[in-house]
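>>> Mind folding the following:
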Amino acid sequence: MRDMLHEGRKGSTAVRLIHMLVLSLSASGVVLGFAAGFALAIQMNPETADRYVLNLGSLGEWASAIASAAAVLTALWLAWKQRRDSEEKILLKQYSTRDGYWLSLVSSGGRTATVLEVFLTSKRGEQTIALSRPPLVQSGDLPRQMQYGDTYTITADASEYGRIATEWAQAHPGSSIPLLYVVVVTSLGSFEQEINPDFCQSLRTALEGRSG
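Sure, this is the predicted structure:
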């Protein structure tokens, strides 16, 4: 779930359904064409029928079976699509400049998302640095329920870089700041993404400045 900036899933459900039906009908057409050609060949050479036809049934039975299979596949796909769309989903958008760092949480799922906490961590989960606490967020902002389309932004002024870097250094004496991930924890799961590289570099610079 790291790459949550991709918003391509906003495509029309109707377009996807039509695409699925076209694929199903195309596959059905291929099979029906094969069956029709096979039946025609048998009619033209009835003496070979006992060699190739054991109990293939009529062309209508084949068409009915193919249509039933296509209907089942379409129903399964629609059920999977509906279940996926009913899940909570949080998109993470990050911006970093000399003046600060902004992390925007955007609710894009079909279910209301309840955001519990936000923190930074390394890939190995060695240490967490809370971002969901004052002064980065207002007291009482979290937990926070987010409907579809709601946006909530956490802001870290450049003056906070030193505190965040020092907090990491205290937990890992003598080590530099590795590649970090921002993690958003909700009531039903979590979403993570690599932190903005400029923000990561700013934390490293702040740590070097305090060490020097």
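
>>> Could you use CA atoms for every contact and neighbour count after this?
OK.

>>> continuing past the host helix or strand of residue 21, what's the next helix or strand?
Applying DSSP states H and E as the criterion places residue 21 in helix 13-44. Scanning forward in sequence from helix 13-44 by DSSP H and E, the next helix or strand is helix 49-52.

>>> what sits up against that following helix?
Contacting residues not belonging to helix 49-52 are listed as residue 42 [CA atoms under 8 Å, 6 or more residues apart in numbering].

>>> In that helix, which residues are buried?
Across helix 49-52, burial judged by 16 or more other CA atoms under 10 Å covers no residue at all.

>>> name the helices or strands packed onto the helix holding residue 21?
With contacts taken as 3 or more CA pairs under 8 Å, 6 or more residues apart in numbering; DSSP states H and E, helix 13-44 sits against helix 59-85.

>>> one more to line up against the first:
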Amino acid sequence: MAPRYQIRADHDAATIVVYQAYSPAIADAALRAGRFVPPFSFHRMTWIKPSFLWLMHRSNWGRKPGQERILAVRMTREGWEEALSRAALTTADPAEVARAAVHVQWDPERSPRGAALNHYSIQVGVGRSVLRAYTDDWTVSLTDLTPQVRKAAALLRAGRAAQARLLLPGERVYPLPRALEDRLCSAG
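You can find the predicted model right below:
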């Protein structure tokens, strides 16, 4: 059985992909610029998720207002691990969470149809103090997955789950440095 708290992601030797859902205005501006620019807000925490299916659950496959566009954000593993090194679990002491530049919470992973699974997916809240590093230094590329998401959602609604699965990004265990794994994955 897989560990209950384990990061699964699309990653390679240098990068990891996280997902975010945005309004068309934010997504279009970011895609034109190749990085996050206004109307993206640099004044509030932004949540990044390496689990595609968790974001599909959260955004209702891109159908929730303000979450119609799904972006794959390829970021450096160095930046990802830097963010995690500055994180506090949202279940920690409230004072510690309030001081943390980054927040981490674990939520049940989801099936393509949105059912909660028995293992957890990490959500990472990047706070204002590190947001510019995320957008300007750690982000390598942005990809609009909205057409792929719409096609997969239509296949699921039509009862064609096997075909829909072929459109889902591949995710595998992300090898966290031991100190980060001990701190973030054992307490959940």
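
>>> Can you give the structural similarity as a TM-score?
The TM-score (TM-score structural alignment, normalised by the length of structure 2) is 0.23; 80 aligned residues with a CA RMSD of 5.6 Å.

>>> circling back to that earlier point, buried residues in the helix holding residue 21 of structure 1, which are they?
Buried residues in helix 13-44 of structure 1, counted by 16+ other CA under 10 Å: 20, 21, 24, 28, 32, 35, 39, 42.

>>> who are the neighbours in contact with the first one?
For residue 20 of structure 1, the contacting residues are residue 74, by CA under 8 Å, 6+ apart.

>>> could you measure it against residue 75 of structure 1, distance?
Here residue 20 of structure 1 is placed at a distance of 11 Å from residue 75 of structure 1 (CA to CA, to the nearest Å).

>>> The fourth one now?
From residue 28 of structure 1 across to residue 75 of structure 1, the span is 16 Å (CA to CA).

>>> what's the answer for residue 100 of structure 1, then?
Relative to residue 75 of structure 1, residue 100 of structure 1 is positioned 49 Å away (CA to CA).

>>> name the helices or strands packed onto the longest helix seen in structure 2?
The longest helix of structure 2 (DSSP state H) is helix 146-157. The contact analysis (3+ CA pairs under 8 Å, 6+ apart) places helix 146-157 of structure 2 against strand 69-76, helix 161-165.

>>> Among these, show me which one is buried the most.
Of all those, strand 69-76 carries the top mean neighbour count, a mean of 23, counting by mean count of other CA atoms under 10 Å.

>>> After the lengthiest strand in structure 1, heading C-terminal, what element do we hit next?
Using DSSP state E to define each element, structure 1 has its longest strand at strand 113-122. In the C-terminal direction, the helix or strand that comes right after strand 113-122 of structure 1 (DSSP H and E) is strand 128-130.

>>> which parts of the helix or strand that that following strand is followed by are buried?
The helix or strand immediately downstream of strand 128-130 of structure 1 is strand 144-146, counting by DSSP H and E. Neighbour counts using 16+ other CA under 10 Å place residue 146 of strand 144-146 of structure 1 among the buried residues.

>>> other SSEs contacting strand 144-146 of structure 1?
Checking 3+ CA pairs under 8 Å, 6+ apart, strand 144-146 of structure 1 ends up next to strand 113-122.

>>> so what does the strand it packs on touch, helix or strand wise?
Partner elements for strand 113-122 of structure 1 (3+ CA pairs under 8 Å, 6+ apart): strand 128-130, strand 144-146, strand 180-186.

>>> how far off strand 180-186 does that strand point, in degrees?
160 degrees (axes from the mean of the first three to the mean of the last three CA atoms, to 10 degrees).

>>> Quick check: buried residues in the one helix or strand residue 18 of structure 2 maps to?
Assigned by DSSP H and E, residue 18 of structure 2 belongs to strand 15-22. Buried residues in strand 15-22 of structure 2, counted by 16+ other CA under 10 Å: 15, 16, 17, 18, 19, 20, 21, 22.

>>> The residue lying closest to residue 115 of structure 1 once chain neighbours are set aside and residue 113 of structure 1: what is the separation?
Using CA to CA, 6 or more residues apart in numbering and skipping residues adjacent in sequence, the residue nearest residue 115 of structure 1 is residue 186, 4.4 Å away. Going from residue 186 of structure 1 to residue 113 of structure 1 by CA to CA gives 7 Å.

>>> How about residue 198 of structure 1?
Distance from residue 198 of structure 1 to residue 113 of structure 1, counting by CA to CA: 29 Å.
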